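Enquirer: Quick one, structure for this:
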Amino acid sequence: MSANKKLLALAVCAALAAPAARATNGYFAHGYGTKTNGLAGAGVALPQTAMAAASNPAGMVLVGSRMDLGAALFNPNRSYEVSSITGGLGANGGISGSSVDSERTLFLIPHFGRNWMLGEEASFGVTVYGNGGMNTTWRADETPFGLGTFGQAGSPAGDAGVDMAQLFVVPTYARKFGEHAAWGASLVLAYQRFKAFGLKNFAMLSTDPDHLTDLGYDSSAGWGAKVGILGEVAPGLTLGASYQSTISMDSFDKYRGLFAEHGDFDIPPTATVGLAWQTSPRSTLAVDVQWIAYSQIDSVGDPLQPALNQCLGAVMGGTPASAVSSCLGGSRGPGFGWDDITVVKIGYQWQTGPRWTWRVGFSHTEQPIPSSEVLFNILAPGVIENHVTFGFTRKIGEKRELNFAFMYAPEKTVSGVNTLGAPSGQDVELAMDQFQLELSYGWMF
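Expert: A predicted model of the protein is given here:
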């Protein structure tokens, strides 16, 4: 086996073995690939590496025959704070001013891309990357009285949290048309895994309490499609656009008593448009606008209330939770209540010589978590809104390059009332900040 084939096999195995754990734009990454991440994720009209298919399949035919292999060290810092001890089910173990920090704050996230030119006008490539971020571990012994995050007096729930990760393997065909335009299409093959723990005090509100929590990892697979186009619309100005369909996934059978529609957890559709303006022979400004439709996935977008109050009322009236569609796991069961979001990404890159290229970027997203949905989102506090990025490329000879990117997401908080607390109410505040360092190496053939 040649050295290149061995490296290709090693890269794919590493990416498959380490699904990502991120929570940036909701649970989508702010960008894919080191060069794009140095631009805060902007790149739908500015393909630069074999990771281009993650933003726009059309870009693959413009990057040439190349391979990119890299990894990010991702540091999300998550916490929640509750205002007082109250009755009722939910996050009621807190005292005024107390704060609980999530365990597991450092993750290694690999990525990989390989592109082959098929003559002058077409290309075929494979890109591997991940999403995630619904990942928390709240230790019971760090909560007041050791009751646990979702504990009650006399019924400690133990450690609580979830681990959710998604992996994408994306084969792509792209083709030029005309002198300055291209189209591309990708088959998006997806794998995801999930586990939940510490939620047993919600059993009375589940359609299937034996498939609610503490069952270890479950996995699912599915597929969708992505299409893209880009072209020069004026001298030095390129327009790009891409759309990814809903990715239909197998259900999480072990957690059919937790997620709406009996364990269903599809991946939402996304659409992106952007411009790349060559402001000088050595500099480019890129701007992307991305839309992520979380509300179209019931297990993510359905709100907690009024579903659980309807469920509780029915159960207290003698109806089994298994017969109530608004209970956890039901066809109209609650999810995380996430809204659709629009993300604006702006990046600028410039060359300072034949070997050095520098990048900076900023992105802003709408808040996916309404204040009314803080209780369940203790499990998945994807509240980040802003990202600031920096990066560079250092060419090594004619056919090799080293790429670096840094991301900082300043702390963002979202506060609301525990909707399952006592009538007096209880405030819950979610908080998160993030850092990320990323390195990759590129080979041109």
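
Enquirer: contacts and neighbour counts: CA atoms only from here.
Expert: OK.

Enquirer: And the strands in the stretch 301-445 of the chain, which stretches?
Expert: Counting by DSSP state E, counting those that start in this stretch, one finds strands in the stretch 301-445 of the chain at the ranges 341-351, 356-365, 386-395, 400-417, 427-444.

Enquirer: Need those strands in JSON lines (columns: mean neighbour count and distance to residue 380).
Expert: JSON lines is the format used below for the strands of the stretch 301-445 of the chain (neighbours: other C-alpha atoms under 10 Å; distance: least, C-alpha to C-alpha, whole Å):
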{"stretch": "strand 341-351", "mean neighbour count": "21", "distance to residue 380": "16"}
{"stretch": "strand 356-365", "mean neighbour count": "22", "distance to residue 380": "17"}
{"stretch": "strand 386-395", "mean neighbour count": "22", "distance to residue 380": "18"}
{"stretch": "strand 400-417", "mean neighbour count": "19", "distance to residue 380": "12"}
{"stretch": "strand 427-444", "mean neighbour count": "21", "distance to residue 380": "10"}
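
Enquirer: Could you also give me the structure for this second sequence? I'd like to compare it with the first:
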Amino acid sequence: MRAASIKKLLAPLILAGASTSNFAVELGRIEGFGPVSRGFAGGGVAHATGAAAIILNPAELLSNKPGHEFMVQVSEIQAAIDVRNEQTHEIVHTANLGNNRGPYDLPEVAYSYRGDDWAFGAGIFAAAGFGIEYGRDSFLSTTTTGNVATGLESSGRLTALRIPIALAWQARPTLRLGAALDIVNLGLNIATLYDAKQVRMLVQQDRASGGLVTIVGALPTLAGVHLDFVNDHPIAGGLSGWGIGGRVGASWQVSPQTSLALAYEFETQLTDLRGKGRLTAVDILNNHIPVDGLGRFEDMQLPAAFVVGVSHQASTSVAVIADLRRTYWRKMLGDARFSYRAEGGLFDGQEMNALLALGFNNITSLTLGAQWSPNDRWTFRSGASHAVQQLVKDNNFSGAFPTLTRNHLVVNASYLWQSQYEFTFGCTYAWTPPVHNPGNNTASIPPIKGRNHQITPVISYRLAF
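Expert: Purely as a prediction, here's the structure:
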């Protein structure tokens, strides 16, 4: 009876881990790609952004100088995340305890060629690479039910890789059109503990079905359930999938000094994220009952986004940009589905399906940037961006994942050597207001407050030939 009750309580927990790392994708999109967009805090959809235009607005490949360009860039996210238990006043800080959970180096490599009225580009971009590592000894590894210090890991990581191929066409003297097709890989690591109270709440809300979720009775001694889908690898996740994505863009040269642009990024078409992992039931005496199996997040995609931007050359040395971006997270991760099949042992072949309200909001972000070139060698850029909405609603905020960094300030400087070689150095500071979850819900039993700020140094190199 004890084993049967435990396995029926396991089902709803898997999906709760889905929200562990999705903030990373929005983070990467806000901060931009390539030295120019990075210097504008992620903006520049209507501006000449070099080879990085293939992942921003492919039409802007035609704003590059004729000929070839090669770009390589590396940024390193150094996050400072803390979560406070408002009942016990314990604060847990993210750390670099794991082999692959921080700092996060995001490489970008791209090549482009511009002809007279057409352009081509291809590249590899780390579209996200972010996570958390809280170790095994904090309140996030301790159940509220029975106050059991489980010693189980609390961590998470997401990696998203895009490999785009882009074409651009000069349709009219003042109109540029472009499109890109991406090969996309998404990898997710999750190690999260959920209290027995959270499990029962999910069951009471009818968000679980299948052989493992038909609740006959609750095990009185159950304290919590731990979910572990972690692949200790620099790129691959415990759950991963491949697919395609892409974007289209158009730029209109309103005047010699001003251009307007529109770009639309399609939601990805990825396979279900699959991987082998372990669920561990823990009782109030800290006895562990592991259940190995195969997990699958169904139809988890990167969201569609729409961007409108303007670029204006105020003088021969000064340019300014403004972008407005809308990212449609609500459709993709308002709810999420997870299925699980136990493999081996007492639970071999048992299946379950679960649905969890992750509470993601659509995000509107505004970006402003400026560029100053005092001479032919030096270019200085600065930008700021602000996300109007909080990505996850308060009641869905969990200590198992970081909050969105809603505000970004960026500066960078580029030096051109021998008219071919450009070196850029820059830094981003990002922060967000505290996010509060009042507790006693499926995301957290104790009331919690989360904060996140980070510094991201960036170095890049561009070669024109």
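
Enquirer: Give me the TM-score for this pair.
Expert: Aligned and superposed, the two chains score 0.78 in TM-score terms (TM-score structural alignment, normalised by the length of the first structure); 385 aligned residues with a C-alpha RMSD of 3.3 Å.

Enquirer: Show me the one of the strands of the stretch 301-445 of the first structure that comes nearest residue 62 of the first structure.
Expert: strand 427-444 (12.7 Å; C-alpha to C-alpha).

Enquirer: how big is the offset of the closest one relative to the second structure?
Expert: Per the superposition on the second structure, strand 427-444 of the first structure and its aligned residues are separated by 0.7 Å on average (mean C-alpha distance after the TM-score superposition for the first structure).

Enquirer: Pull up the aligned stretch in the second structure for that strand.
Expert: Using TM-score structural alignment, the residues of the second structure aligned to strand 427-444 of the first structure are 447-464.

Enquirer: Quick one, which of the strands of the stretch 301-445 of the first structure gets closest to residue 195 of the first structure.
Expert: strand 427-444 (21.0 Å).

Enquirer: picking that back up, which of the strands of the stretch 301-445 of the first structure sits closest to residue 314 of the first structure?
Expert: Across the strands of the stretch 301-445 of the first structure, residue 314 of the first structure has its closest neighbour in strand 400-417 (23.0 Å, C-alpha to C-alpha).

Enquirer: Spatially nearest residue to the equivalent of residue 386 of the second structure over in the first structure (excluding sequence neighbours)?
Expert: In the first structure, residue 386 of the second structure lines up with residue 364, judged by TM-score structural alignment. Distances taken as C-alpha to C-alpha, 6 or more residues apart in numbering put residue 386 closest to residue 364 of the first structure, at 4.6 Å, once the chain neighbours are dropped.

Enquirer: now do residue 81 of the second structure
Expert: Distances taken as C-alpha to C-alpha, 6+ apart place residue 452 nearest to residue 81 of the second structure, at 4.4 Å, with adjacent residues excluded.

Enquirer: Touching, that neighbour and residue 429? I think so.
Expert: No - contact criterion C-alpha atoms under 8 Å: residue 452 of the second structure and residue 429 do not qualify, at 11.1 Å.

Enquirer: Could you pull up the residues touching residue 435 of the second structure?
Expert: Residues near residue 435 of the second structure by C-alpha atoms under 8 Å, 6 or more residues apart in numbering: 394, 397, 403, 449, 450, 451.

Enquirer: ok, 6 Å please
Expert: Residue 435 of the second structure sits next to 449, 450 when contact means C-alpha atoms under 6 Å, 6 or more residues apart in numbering.

Enquirer: Now do the same for it: its match in the first structure.
Expert: Residue 435 of the second structure maps onto residue 414 in the first structure, by TM-score structural alignment.

Enquirer: List the contacts of residue 146 of the first structure.
Expert: By C-alpha under 6 Å, 6+ apart, the contact set of residue 146 of the first structure is residue 140.

Enquirer: Tell me the residues of the second structure aligned with the longest helix seen in the first structure.
Expert: Looking across the first structure with DSSP state H, the single longest helix is helix 3-17. Under TM-score structural alignment, helix 3-17 of the first structure corresponds to no residues of the second structure.

Enquirer: Outside of that helix itself, list whatever touches it.
Expert: So helix 3-17 of the first structure is contacted by residue 110 (C-alpha under 6 Å, 6+ apart).

Enquirer: 8 Å - rerun?
Expert: Counting by C-alpha under 8 Å, 6+ apart, 69, 109, 110, 111, 112, 128, 129, 167 sit against helix 3-17 of the first structure.

Enquirer: Identify the residue of the second structure aligned to the first one.
Expert: Translated: residue 69 of the first structure. By TM-score structural alignment, residue 69 of the first structure lines up with residue 72.

Enquirer: swap in the third one?
Expert: Matched across to the second structure, residue 110 of the first structure falls on residue 107, judged by TM-score structural alignment.

Enquirer: Which strand or helix spans its match?
Expert: strand 104-114 (DSSP states H and E).

Enquirer: helices or strands up against that strand?
Expert: Applying 3 or more C-alpha pairs under 8 Å, 6 or more residues apart in numbering; DSSP states H and E, one finds that strand 104-114 of the second structure contacts strand 67-85, strand 118-133.

Enquirer: Helix, strand, or coil at the residue nearest to residue 308 of the second structure when sequence neighbours are not counted?
Expert: Nearest non-adjacent residue to residue 308 of the second structure, counting by C-alpha to C-alpha, 6+ apart: residue 262, 4.6 Å away. Per DSSP: H, G, I helix; E, B strand; the rest coil, the secondary structure class of residue 262 of the second structure is strand.

Enquirer: Relative to residue 409 of the first structure, how far out is the counterpart of residue 262 of the second structure in the first structure?
Expert: Applying TM-score structural alignment, one finds that residue 262 of the second structure aligns to residue 241 in the first structure. Counting by C-alpha to C-alpha, to the nearest Å, the gap from residue 241 of the first structure to residue 409 of the first structure is 26 Å.

Enquirer: How about residue 158 of the first structure?
Expert: Distance check for residue 158 of the first structure against residue 409 of the first structure: by C-alpha to C-alpha, it reads 31 Å.

Enquirer: Residue 133 of the first structure touches residue 30, doesn't it?
Expert: No - with contacts counted by C-alpha under 8 Å, residue 133 of the first structure stays clear of residue 30, the gap being 11.8 Å.

Enquirer: Are there residues contacting both of these two? Which ones?
Expert: Taking C-alpha under 8 Å, 6+ apart as the criterion, residue 133 of the first structure and residue 30 both touch residue 24.
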